[in-house]
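Enquirer: Pasting a predicted model and its sequence here:
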Amino acid sequence: MGMAAGKGTPERPASPSADRVLTVLETLVAAEGGLTLTALAKATDISLATCASVVYTLEQRGYAARRVVGRSHFWRPTMRLYDLGASLVRQGDLAGIAGPHLRVLADELKMPAHAGVLDGASVVYVAKAATSGFIQFDTYPGKVSPFNLTALGRAIAAHLPEADLEPLLSRLTPGTGPKAKRPTPRAFRAQLAKVRQAGYAVEDEEEEAGIACVAAPVFNAEGRVVGSIGVTGFSRELVKRRLATAAGLVVGQAGEISAGLGF
């Protein structure tokens, strides 16, 4: 909910009914399991009757489903939401154009490669080229991570217009990895300056112990950053042994994708 200019109270939504529908839907998505109408009404602070009306409509449209256990009905969102998001991603062209280039990176480096876009203060993984082998990394299309803790997010943030970057600086997320430091706007700006100078971003054991990522930005025909691509691997291999090689390949493939987008 946004804040009204010069006031301390939230802005009144232009459409209260639409606001309630989105609140119900977001609450269902955030819940790990299904919710009863009573639990949903309590979580959203919306009346039971209104919650019932909303979820019945979502069910009719295919965005919600219910599971009956005894006398209780548990509501959950459906994968139709994913279909909407996937269609939006395809419209942006990045996932489709990046696919073959991610495959090149994965095959050359023997590491999973990803494409990501910025969504608010998060990076959403929109495509992945996996590698064979027993060890697999917990990355997948649809994964969401704090933008400042990933090389993908840093590669994008380094090239954002100031008007887009400034609001994000108040939403920096602390990392939990062994090399994580307390994030501050000043330190993060300095980090982004190094990204612009190098042409690529690195994240090394800040989000997760033993894991590192290298990423480079992707630009569209107007010269605006629209996403990034990168690889994920073990820190001891990616950063300590193969950083120059990996960075060169990632930057090169990012450049080819940008060219495919008209840059």
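Expert: Now that the structure is in, tell me what you want to look at. Fair warning: this is a prediction, and the values are worked out from it, not measured in the lab.
Enquirer: hey, let's count contacts and neighbours off CA atoms from now on
Expert: Noted.
Enquirer: Ala98 and Tyr82: what is the separation?
Expert: The spacing between Ala98 and Tyr82, counted by Cα to Cα, to the nearest Å, is 20 Å.
Enquirer: what about the two, which has more around it?
Expert: Ala98 (26 against 12; other Cα atoms under 10 Å).
Enquirer: Remind me what the helix or strand where Ala216 lies packs against, helices and strands.
Expert: Per DSSP states H and E, Ala216 falls inside strand 211-219. On a contact count with 3 or more Cα pairs under 8 Å, 6 or more residues apart in numbering; DSSP states H and E, strand 211-219 meets helix 151-157, strand 201-204, strand 225-234, helix 235-238, helix 243-260.
Enquirer: and the comparison structure, right after this:
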Amino acid sequence: MRQKRSGLRKDKRQRLQTIDRALGLLELICQAEDGSSITELSRQTGLPKSTVHRLLATLSAHRLVVQDPQTSRYLPGIKLFELAQAVLQRLELRKQALPELRDLCQRTNETVHLAILDDGDVIYIDKQESQQTIRMFSAIGKRGPAHCTGVGKVLLAALPEHELDELIRRKGLPRFTEKTIVDPETLKAHLAQVRQQGYAIDDTEHEPEIRCVACPIRDHTGRVIAAVSLTIPAFRATRAQIEALAPLVREYADRISRKMGWTGESL
């Protein structure tokens, strides 16, 4: 058993070393004005040419680098541009959303969240905290389940069916409260309703003391890129009361969407 653990630790160290080396090569390639050759990268890193070649093959397979067919030099790949665009969009989203999140929070004196979907989980990328004595404790950067949160259901409802099926298969539908939807077909029917009405309700499905209403945020193409939610302790709002706030949340979500280029015509 001790020998097996030692082997696992060694394998983990080797994987981390490989990742570290590959990222080092990628950084050098990005810094070079006219790309890098295998010989140059080997000299700069102290790695054998065979190791550099193997790492570059992996980076190429993921489109992180590309080899110029004429010079054989390696250049940054288009995948880096795609990743950078995703980061910039998130930064721009937060910038454009902030005034609206603050206004909605001040108008209702309840907590407001901005969230995106990442690998099947919800990530809260911004938050405006209620000044109420009793409020929800959450954190920017925190991950949460998608199938039982308001923002998560809004984001799942926008996915193509095959992507939704894959997420359900991979992540499962764990139960958090007695109201959590744990049956795939029931969830799909529920998400169809979310798409039709344009908002989602979390009726104590993730936390027994929390209710929230969430609406989608769209980009210039009409694609759902994020969700905004209003979160209220269950003792302060019934389901009917939280549902009555949906038009208000939608108003602010649409404001943010328009700032992101959505015109309403691309739906």
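Expert: Structure's in. What do you need? The model shown is predicted, which means the values in this text are computed figures rather than measured ones.
Enquirer: Give the burial count for Gln132 of structure 2, as a bare number.
Expert: 10.
Enquirer: repeat for Gln31 of structure 2
Expert: Number of residues near Gln31 of structure 2 (other Cα under 10 Å) recorded here: 13.
Enquirer: Same question for Arg255 of structure 2.
Expert: Look at Arg255 of structure 2: counted by other Cα under 10 Å, it has 17 neighbours.
Enquirer: Please identify the helix or strand for the residue lying closest to it once chain neighbours are set aside.
Expert: In space, and not counting its chain neighbours, Arg255 of structure 2 is closest to Glu100: 7.5 Å by Cα to Cα, 6 or more residues apart in numbering. Using DSSP H and E, Glu100 of structure 2 sits in helix 78-108.
Enquirer: How about Ala115 of structure 1?
Expert: strand 113-119.
Enquirer: Which neighbouring elements make contact with that strand?
Expert: helix 94-109, strand 122-129, helix 151-157, strand 225-234.
Enquirer: repeat that with 7 Å
Expert: Counting contacts by 3 or more Cα pairs under 7 Å, 6 or more residues apart in numbering; DSSP states H and E, strand 113-119 of structure 1 packs against helix 94-109, strand 122-129, strand 225-234.
Enquirer: so Ala64 of structure 1 sits right up against Arg76, yeah?
Expert: Yes. If you go by Cα atoms under 7 Å, Ala64 of structure 1 and Arg76 touch, sitting 5.6 Å apart.
Enquirer: Could you report the separation of the most centrally placed residue in structure 2 from Ser60 of structure 2?
Expert: Geometric centre of structure 2, nearest residue: Asp118, 2.9 Å, by Cα atoms, centre = their mean. Here the criterion is Cα to Cα. By it, Asp118 of structure 2 lies 24 Å from Ser60 of structure 2.
Enquirer: do the same with Glu92 of structure 2
Expert: Taking Cα to Cα, one finds Glu92 of structure 2 at 29 Å from Ser60 of structure 2.
Enquirer: and the two? which has more neighbours close in?
Expert: Ser60 (18 against 13).
Enquirer: Report the contact partners of that one.
Expert: Listed by Cα atoms under 7 Å, 6 or more residues apart in numbering, the contact partners of Ser60 of structure 2 are Val66.
Enquirer: quick one on the thing from earlier: aligned to the residue nearest to the centre of structure 2, what sits in structure 1?
Expert: Taking TM-score structural alignment, Asp118 of structure 2 has Asp119 as its aligned residue in structure 1.
Enquirer: ditto for His220 of structure 2
Expert: So, by TM-score structural alignment, His220 of structure 2 is matched to Ala221.
Enquirer: I'd like to know how many residues surround that match.
Expert: Counted with other Cα under 10 Å, Ala221 of structure 1 comes out at 12.
Enquirer: can you check Pro167 of structure 1 too?
Expert: 11.
Enquirer: And for Lys79 of structure 2?
Expert: 15.
Enquirer: how much space is there between it and Arg223 of structure 2?
Expert: Distance of Lys79 of structure 2 to Arg223 of structure 2, computed by Cα to Cα: 21 Å.
Enquirer: can you check Leu98 of structure 2 too?
Expert: Leu98 of structure 2 sits 20 Å away from Arg223 of structure 2, going by Cα to Cα.
Enquirer: same check, this time on Arg43 of structure 2
Expert: 46 Å.
Enquirer: got it, and Leu83 of structure 2?
Expert: 18 Å.
Enquirer: quick one: which of those two has more around it?
Expert: Neighbours were counted for Leu83 of structure 2 and for Arg223 using other Cα under 10 Å; Arg223 has more, 16 against 12.
Enquirer: can you confirm Ala65 of structure 1 is in a strand?
Expert: Yes. Ala65 of structure 1: assigned to a strand according to DSSP: H, G, I helix; E, B strand; the rest coil.
Enquirer: tell me the contacts of it?
Expert: Taking Cα under 7 Å, 6+ apart as the test, what Ala65 of structure 1 contacts is Glu59, Trp75, Arg76, Pro77, Thr78.
Enquirer: And Arg135 of structure 2, by the same measure?
Expert: By Cα under 7 Å, 6+ apart, the neighbours of Arg135 of structure 2 are Pro233.
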